[in-house]
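structure here, sequence nowhere to be found:
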């Protein structure tokens, strides 16, 4: 992944922002005092249809080039969204 992310990104600081999923609702000292969590309902009909979900599984990854080529042939544009993954040093307690 070297060279993929913009120069200057401090991954140690980014990793320090990562916590265990169960802690997502624990209020943090750096939150604005006016910020409040709001529970949302499930998306229901507005969710991504099952046949359009493309999770990066071992079985699904090899199909990506064909799917991308077919979409581009129909005029679609490719947009990549980076996902930050905790480093091996992070244990989720940061």
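Okay, I see it. Please read all numbers here as calculations on a predicted model, not as lab measurements.

only C-alpha atoms for contact and neighbour calcs from this point on.
Will do.

any figure for the gap between residue 70 and residue 14?
The gap separating residue 70 from residue 14 is 35 Å, by CA to CA, to the nearest Å.

nope, residue 71 is what I meant
For residue 71, the distance to residue 14 - CA to CA - is 33 Å.

with residue 67 instead?
32 Å.

could you give the number of residues near residue 73?
Applying other CA atoms under 10 Å, we find 10 other residues in the vicinity of residue 73.

just give me the neighbour total for residue 66.
Residues within reach of residue 66, counting by other CA under 10 Å, total 10.

against that first model, consider the following:
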């Protein structure tokens, strides 16, 4: 199984498209946004990528985390992302 990443240029284009989708998407009942391979069809066609795999997008987790989201589920064809919220009530009170 070939696990090499897409080139940095291709990965950046895909990451940018995922971020655009995130900003435009409605949140599901479980407070996540689902992104599938079919959501990226236009970009994948332009980049001539067949048999897309989210696992091959270099820097994806880092980029998602940096923009205030976190990946809660990811496989080759679907990814679920939710807003990364900080809840002060969940911090242990060790003072």
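Looks like it came in fine. The shown structure was predicted, so the numbers you read here are calculated from the model rather than taken from an experiment.

TM-score for this pair?
The TM-score (TM-score structural alignment, normalised by the length of structure 1) is 0.23; 38 aligned residues with a CA RMSD of 4.2 Å.

just give me the neighbour total for residue 73 of structure 2.
Residues within reach of residue 73 of structure 2, counting by other CA under 10 Å, total 12.

give the contact list for it.
Residues counted as contacts of residue 73 of structure 2 (CA atoms under 8 Å, 6 or more residues apart in numbering) are 79, 80, 81.

kindly recompute the last result at 7 Å.
Shown in contact with residue 73 of structure 2 (CA atoms under 7 Å, 6 or more residues apart in numbering): 79, 80.

and the helix or strand containing residue 41 of structure 2, which residues are buried?
Following DSSP states H and E, one finds residue 41 of structure 2 within helix 41-46. Buried residues in helix 41-46 of structure 2, defined by neighbour count with 16 or more other CA atoms under 10 Å: residue 44.

that helix: what's the following helix or strand?
helix 60-66.

quick one: contacts of that next one?
By CA under 7 Å, 6+ apart, helix 60-66 of structure 2 touches 15, 70, 71.

can I get those in TSV with secondary structure and neighbour count?
Putting these into TSV (DSSP: H, G, I helix; E, B strand; the rest coil; neighbours: other CA atoms under 10 Å) gives the following:
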residue	secondary structure	neighbour count
15	helix	20
70	strand	19
71	strand	19
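
closest to residue 9 of structure 2 among the residues you listed?
Closest approach between the contacts of helix 60-66 of structure 2 and residue 9 of structure 2, by CA to CA: residue 15, at 9.9 Å.

gap between that closest one and residue 66 of structure 2?
Where residue 66 of structure 2 is concerned, residue 15 of structure 2 sits at a distance of 12 Å (CA to CA).

identify the single longest helix in structure 1, thanks.
Using DSSP state H, we find that the single longest helix of structure 1 is helix 64-73.

for it, name the packing helices and strands.
Applying 3 or more CA pairs under 7 Å, 6 or more residues apart in numbering; DSSP states H and E, one finds that helix 64-73 of structure 1 contacts no other helix or strand.
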